[in-house]
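Colleague: What would the 3D arrangement of this be:
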Amino acid sequence: MTADPTDPKEKLLDAALCHVPIDGWTEAAFRAAIADLGMEPGLARALCPRGAVDLALAAHARGDAAMLKRIGEADLKAMRFRDRIAAAVRFRLEEAGDVEVVRRAVTLFALPQHAADGARAIWTTCDAIWTALGDSSQDGNWYSKRAILSGVYSSTLLYWLGDGSPGRQATWAFLDRRIDNVMQFEKLKGFMRGNPLLKPLAAGPDWMMGQIKAPSARRGRGLPGTTMPRR
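Modeller: As a prediction, the model looks like this:
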């Protein structure tokens, strides 16, 4: 996705991307980007108070925006829902950018001090996918769907980083297997609800999930991990 050429933060991110494969998402890469642009250090710090960490999150947000654009342009209606999810995850990985840049981001967000930022970024991606695909759940399923997809996305991303197969076909096969595992679990839940002998076992968890409410658009506005519906 093409960045806004007039946005100074986007310019700073583009400049940093030239240095990240060698220096990682570090202060060295941040300072090199500032020098390349001839930008005032004070302005750069105002845009990114945490330096390269904020730029890494901006790069992730750029990938999310590109994914949403592709979802909006693609004709997914004829697909099974599990295939729509697979397509969305594939779009996101295809828009992730340079593999080494992503690898450096994974390393950054594996550090204890940045782990919460990394988890929030993945959750935001998965929330964006579910929202774009029309998820209307209002109970605990809102959370469980995003938590499960976060696991699928994270494991597929790690597989993608090490995949050298032509066209990354091994990654897409891995993604399909992960989603199939999730669908088998959903089928098991459906079987339990439909079986008179097993239904009582599902009644308790179902009741509990029904008491949990998804964040409303008003309460969720501006909170991390919540994607506002597109108009």
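
Colleague: all contacts plus neighbour counts: C-alpha atoms, from now on.
Modeller: Will do.

Colleague: So for this structure, which residue is the most central one in space?
Modeller: residue 125 (2.5 Å; Cα atoms, centre = their mean).

Colleague: quick one, strands of this protein?
Modeller: With DSSP state E as the definition, the chain shows no strands.

Colleague: In the longest helix along the chain, which residues are buried?
Modeller: Secondary structure of the chain per DSSP state H: the longest helix is helix 169-194. Going by neighbour count (16 or more other Cα atoms under 10 Å), the buried part of helix 169-194 is 171, 172, 174, 175, 176, 178, 179, 182, 192, 193.

Colleague: State the number of residues packed around the residue lying closest to residue 154 once chain neighbours are set aside.
Modeller: Of all residues not flanking residue 154 in the chain, residue 122 sits nearest, at 7.5 Å (Cα to Cα, 6 or more residues apart in numbering). Applying the criterion other Cα atoms under 10 Å, we find 21 residues in the vicinity of residue 122.

Colleague: Another sequence for comparison is provided below:
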Amino acid sequence: MTDTTTSQDHAAIKEALLDAALMHVAFDGWSPATFDAAVADAGVDPALARALCPRGAVDLALAYHARGDALMLERLAAADLSEMRFRDRIAAAVRFRLEAASDKEAVRRGTTLFTLPQNAPDGARAIWNTCDAIWTALGDTSDDFNWYSKRATLSGVYSSTVLYWLGDDSEDHAATWEFLDRRIDNVMQIEKLKANVRENPVLSKLMAGPMALASRIKAPTARHTHMPGRWSR
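Modeller: Next comes the predicted model:
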């Protein structure tokens, strides 16, 4: 990839491979067979396809997840959420993300793929990136331990909601959205408890040490993109 045009060409080729792969995922999963079929169907040189996707179908599964994130962000940018409570904005973002998944079977097969030990770190990173995208799109400006706790908590909500959604056959996935609301209510109760701890003189004194330690943990910055976070001196 020596220039912008080449980069765009390669991105388009990878998109074509992904579109072709989705025709086979329901039958063969995100597997070498699916990748080989996608290469043949898209008419891509096998050497180029392997250069763009060194891990074959695993890289295409991650590309499918990233495509869903991009569609979610487009919908968030176009939606008017100004009249919503913040917890409802989060629920809307998660719902937009699930509705961006046009192929439930591809998600189901991806969930199976990323439960394999060798792929689990990639799956966890993909979910984390989705939740980071949601918080960033909703205007999160935290720069301390809260940056991590917000994304970790939402990762749990998102993951459990995806699993529920995969098995939901209710009309318009109404049961899933009810499940999502309950999970977010649970999170809000935790946040309320944390606020009560901060406001209680006795508890806040007991937690002063851990809170001081946590305050030194900082979110990643452009200068630290190679690291998961940073420690404030």
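
Colleague: what's the TM-score for these two chains?
Modeller: Overlay of the two chains. TM-score (TM-score structural alignment, normalised by the length of the first structure): 0.91; 221 aligned residues with a Cα RMSD of 1.7 Å.

Colleague: now the helices for the second structure?
Modeller: 4-28, 32-42, 46-52, 57-78, 86-99, 104-113, 120-137, 145-166, 174-199, 201-206, 208-215.

Colleague: Might you report the residue contacts of the residue nearest to residue 154 of the first structure?
Modeller: Each residue near residue 122 of the first structure by Cα atoms under 8 Å, 6 or more residues apart in numbering is listed here: 150, 153, 154.

Colleague: Show me what it aligns to in the second structure.
Modeller: Using TM-score structural alignment, the equivalent of residue 122 of the first structure in the second structure is residue 127.

Colleague: what separates that match from residue 212 of the second structure, distance-wise?
Modeller: 29 Å (Cα to Cα, to the nearest Å).

Colleague: could you measure the residue mapped onto residue 61 of the second structure from the first structure against residue 38 of the first structure, distance?
Modeller: Using TM-score structural alignment, the partner of residue 61 of the second structure in the first structure is residue 56. Note on residue 56 of the first structure: its distance to residue 38 of the first structure, by Cα to Cα, is 20 Å.

Colleague: more neighbours, these two?
Modeller: Between residue 56 of the first structure and residue 38, residue 56 has the larger neighbour count (other Cα under 10 Å), namely 26 against 9.

Colleague: quick one, what contacts that one?
Modeller: Counted by Cα under 8 Å, 6+ apart, residue 56 of the first structure has contacts 25, 105.

Colleague: cool, residue 123 of the second structure as well?
Modeller: Shown in contact with residue 123 of the second structure (Cα under 8 Å, 6+ apart): 114, 115.

Colleague: got it, and residue 97 of the second structure?
Modeller: Contacts of residue 97 of the second structure by Cα under 8 Å, 6+ apart are 68, 69, 71, 72.

Colleague: and the second one, what is it in contact with?
Modeller: Applying Cα under 8 Å, 6+ apart, one finds that residue 69 of the second structure lies in contact with 97, 100, 130, 133.

Colleague: quick one on the thing from earlier: how about a markdown table for the helices of the second structure, with distance to residue 228 of the second structure added?
Modeller: Formatted as a markdown table, those follow (distance: least, Cα to Cα, whole Å):
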| stretch | distance to residue 228 of the second structure |
| --- | --- |
| helix 4-28 | 27 |
| helix 32-42 | 31 |
| helix 46-52 | 26 |
| helix 57-78 | 20 |
| helix 86-99 | 24 |
| helix 104-113 | 24 |
| helix 120-137 | 11 |
| helix 145-166 | 10 |
| helix 174-199 | 24 |
| helix 201-206 | 28 |
| helix 208-215 | 15 |
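
Colleague: Out of those, which gets nearest to residue 223 of the second structure?
Modeller: Nearest to residue 223 of the second structure, of all the helices of the second structure, is helix 145-166, at 16.7 Å by Cα to Cα.

Colleague: Isn't residue 71 of the first structure up against residue 90?
Modeller: No: in this structure, residue 71 of the first structure is not within contact of residue 90 by Cα atoms under 8 Å, at 10.5 Å.

Colleague: Map residue 218 of the first structure across to the second structure for me.
Modeller: Under the alignment (TM-score structural alignment), residue 218 of the first structure pairs with residue 223 in the second structure.

Colleague: That match: how many residues sit nearby?
Modeller: A count of neighbours around residue 223 of the second structure, defined by other Cα under 10 Å, yields 8.

Colleague: Distance-wise, check it relative to residue 229 of the second structure.
Modeller: Residue 223 of the second structure sits at a distance of 10 Å from residue 229 of the second structure (criterion: Cα to Cα).

Colleague: cool, residue 191 of the second structure as well?
Modeller: On the measure of Cα to Cα, residue 191 of the second structure and residue 229 of the second structure end up 23 Å apart.
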